[in-house]
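In: missing the sequence, but the structure's below:
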């Protein structure tokens, strides 16, 4: 980019250019603007730096965004919100929380935008403790429960499994939009309360709130968990023909799950084959899981067809091979299972370690199968052994 020397761009001009580059994901052009800022000594301007961080965050160049932020001599609440949001966009959730804590330590008072972003991070991590702390700060600071803030709270509590608090916030909100309703419907559906989710969906339409594509994902999940195949098909058609919403892969995957869970494997297979967009591996894996549940891996059966499709799409993804090998083993097809595992060994493919995590007092602890990542793992195993002995001595049957 070349600028006339007699017409020096102002800070607002550079900020506007960074915003335009962020909107268009124009990485190279944005970098040229960055270089020009450095030449003109505008890299110390807070407003310019904020838009620069936003630009790099939008282009998912998070290292560059963090470097710009860390080199700022003066920051504002907008600066902190921008970098925390940038981390959230690329799923760097722990970094988002780290910078939120640093923000508090530096004496910057979080505003509504900060709290909305941090609540979204807590929802993704399932960190209920920090989410509750943010909610407490909202109450203590006397912040008005706006639609955006209330929706973030509903989403956080719902995803963390505290449906009673999610419902309480939802009911106390004076103004609710489609995202608020969708968050509550999703929460109920994901935690097995499918009937309540569908009743809430009906109430949403009765209140003349038009559902969007996200709403229907929650509705289809609810139908899947409740085994409501006919309702799922009806809602899928309603989404397309009544509300004019074009289905995405997530909707198709949810419909495959609706049919597959109910054992309608051939219908699910034909549904995938007639999709308006090309199915991705996730859609095929959804059907493969259903085939496994219903023990359909016979030659020329749906399971066999799905396996071939999946292996054609992802021939070197170990997860697919492990699923198929386990399915063969479940029905005593030991030779087929052994051949797949031998192929994995020869080609150097390794099974991904199983992972679980738990949140305790605001800290998330991550555990990998076969790997003791915690320094105190010895004490943990000693505690488990002690509990096992106590259970045996009490004649308690456990698994």
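Out: Looks like it arrived, so ask away. Please read all numbers here as calculations on a predicted model, not as lab measurements.
In: going forward, measure contacts between C-alpha atoms and count neighbours the same way
Out: Fine.
In: show me the contacts for residue 221.
Out: Residue 221 sits next to 186, 189-190, 194, 254, 258 when contact means Cα atoms under 8 Å, 6 or more residues apart in numbering.
In: mind running it again at 7 Å?
Out: 189, 254 (Cα atoms under 7 Å, 6 or more residues apart in numbering).
In: That one sits in which helix or strand?
Out: Counting by DSSP states H and E, the element that carries residue 221 is helix 213-226.
In: Could you pull out the buried residues of the next helix or strand along the chain from that helix?
Out: On the C-terminal side of helix 213-226, the closest following helix or strand by DSSP H and E is helix 229-241. For helix 229-241, the neighbour count (16 or more other Cα atoms under 10 Å) marks 229, 231-233, 235-236, 239 as buried.
In: also this one, for the comparison:
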């Protein structure tokens, strides 16, 4: 027996452990030596490759303990097949074992990776944790529950779990912030962060990374600068993740020159950093700079990913580079082996449609290997509006038909179609589109815009004069209009009212 213990401890390869496993089976020592063999197998490098064997070994043991299940659950939950973790949990419950604080977080991690279809199971494990008293006692069980609910798209349930926590850690706050950011509730993210600071918790680097993401999506440059400054002032490590988040924030807030200076000074850059900068150039109308940076990325031997090509396609769209857009879409699939996502198809439709190639864009959508979502069809419809003419009526009719099948209650589609028909003087069809809206009691969504002044974001909605600054803004606009009318036009012909 001692010799077998020594053999297991010294085994360094899976084939060697298989031999020992066979010897244990033939000698009838599986009950006593199986657990030690399992632990040794899990501890080997590249454990993902050996997990199926470890899984089978655990299930072959006569009465595996909860500790063995807890030992195998973390690597299985993080593996390419997280559903196996759910099977392990069901197996331990059928064996009469009760999960503890080391069991549920890893099962919830697996459910997070299986989201959004895992919501019923998340709710079930939530109930399990409450009945077992773990939800109230163990803080990281609730953290895992928040992450799982958030991944399933149920932010309100995640926040409810957070609100009911009797004790919180910085990780708890960061999980709540990440849940808000991941579900596009960035203003709520900022509000929770303010509450975190008021409560006396000290933000860490993860907190500031999430806040940079929220600032980027809100276009709140002041908030982003503050988060960046806090990290510098506290002398926190400038990690690769934080550096990428800073570049992304400055780019999306329009400070692209500052983003580039930071990008060039970063001690380390990965594909996400390069992609953030390329996308930043594209979104700020600097197409040539985006393509040049992509060339530098290739020289640096960094392999592009799906975000890189999304940035390149956006750059080509805004600059009218149709041939380059086609080339990048081809290379993405056939050179780099990246399967296009719906966003790539939408971007390619925009490349073609924005440049007036409406028929080619329509044929591209029809030939897609997957069914186009409403965003792709709306992108094409927007291109038809931009290049409206009687030649595009047939395409507009077909796109309208598809959109009405997919989104029969979306008023914006009817408005866009009615405007296109009006522009090409097809009054009957325009009236029909508006009649359908009227009879269906669909209202046009009011236009909305935001402007940042003095570090505060001010929102303006069409038709709403309740904003305290509304009348002052109107007065300034009126004065600007009067001053512009006083200026002599540089080209009177261009300003002639043809109607």
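Out: Perfect, I can see it now. Everything numeric here is computed off the predicted structure, so don't read it as measured data.
In: Quantitatively, what TM-score do the chains reach?
Out: Here the superposed chains carry a TM-score of 0.92, computed using TM-score structural alignment, normalised by the length of structure 1; 396 aligned residues with a Cα RMSD of 2.4 Å.
In: one step back: what does the helix holding residue 221 of structure 1 correspond to over in structure 2?
Out: Mapped onto structure 2 using TM-score structural alignment, helix 213-226 of structure 1 spans residues 306-319.
In: distance from the matching stretch to structure 1 after superposition?
Out: Superposed on structure 1, stretch 306-319 of structure 2 shows a mean distance of 0.8 Å to its aligned residues (mean Cα distance after the TM-score superposition for structure 1).
In: Aligned counterpart of residue 159 of structure 2 in structure 1, please.
Out: Checking TM-score structural alignment: residue 159 of structure 2 goes with residue 66.
In: Check residue 179 of structure 2 too.
Out: Match for residue 179 of structure 2 (TM-score structural alignment): residue 86.
In: Residue 353 of structure 1 belongs to a strand?
Out: No. According to DSSP: H, G, I helix; E, B strand; the rest coil, residue 353 of structure 1 belongs to no strand; its state is coil.
In: From the chain's centroid, how far away is the helix holding residue 221 of structure 1?
Out: 16 Å (Cα atoms, centre = their mean, to the nearest Å).
In: before we move on, what about stretch 280-287 of structure 2?
Out: 20 Å.
In: what's the answer for stretch 269-289 of structure 2, then?
Out: Put simply, stretch 269-289 of structure 2 sits 17 Å off its chain's centre (Cα atoms, centre = their mean).
In: Repeat that for stretch 66-74 of structure 2.
Out: On Cα atoms, centre = their mean, the centre of stretch 66-74 of structure 2 falls 31 Å from the chain's centre.
In: Could you tell me where the helix or strand where residue 419 of structure 2 lies falls in structure 1?
Out: Counting by DSSP H and E, the element that carries residue 419 of structure 2 is helix 411-423. Using TM-score structural alignment, helix 411-423 of structure 2 lines up with residues 318-330 of structure 1.
In: mean distance, the matching stretch to its aligned residues in structure 2?
Out: So stretch 318-330 of structure 1 averages 1.2 Å relative to structure 2 (mean Cα distance after the TM-score superposition for structure 1).
In: What residues of that stretch count as buried?
Out: For stretch 318-330 of structure 1, by 16+ other Cα under 10 Å, it's 318, 320-328.
In: likewise stretch 263-275 of structure 1?
Out: Within stretch 263-275 of structure 1, the residues that qualify as buried are 263-265, 268-269, 272, counting by 16+ other Cα under 10 Å.
In: Among the buried residues of helix 229-241 of structure 1, which one lies nearest to residue 81 of structure 1?
Out: residue 239 (35.3 Å; Cα to Cα).
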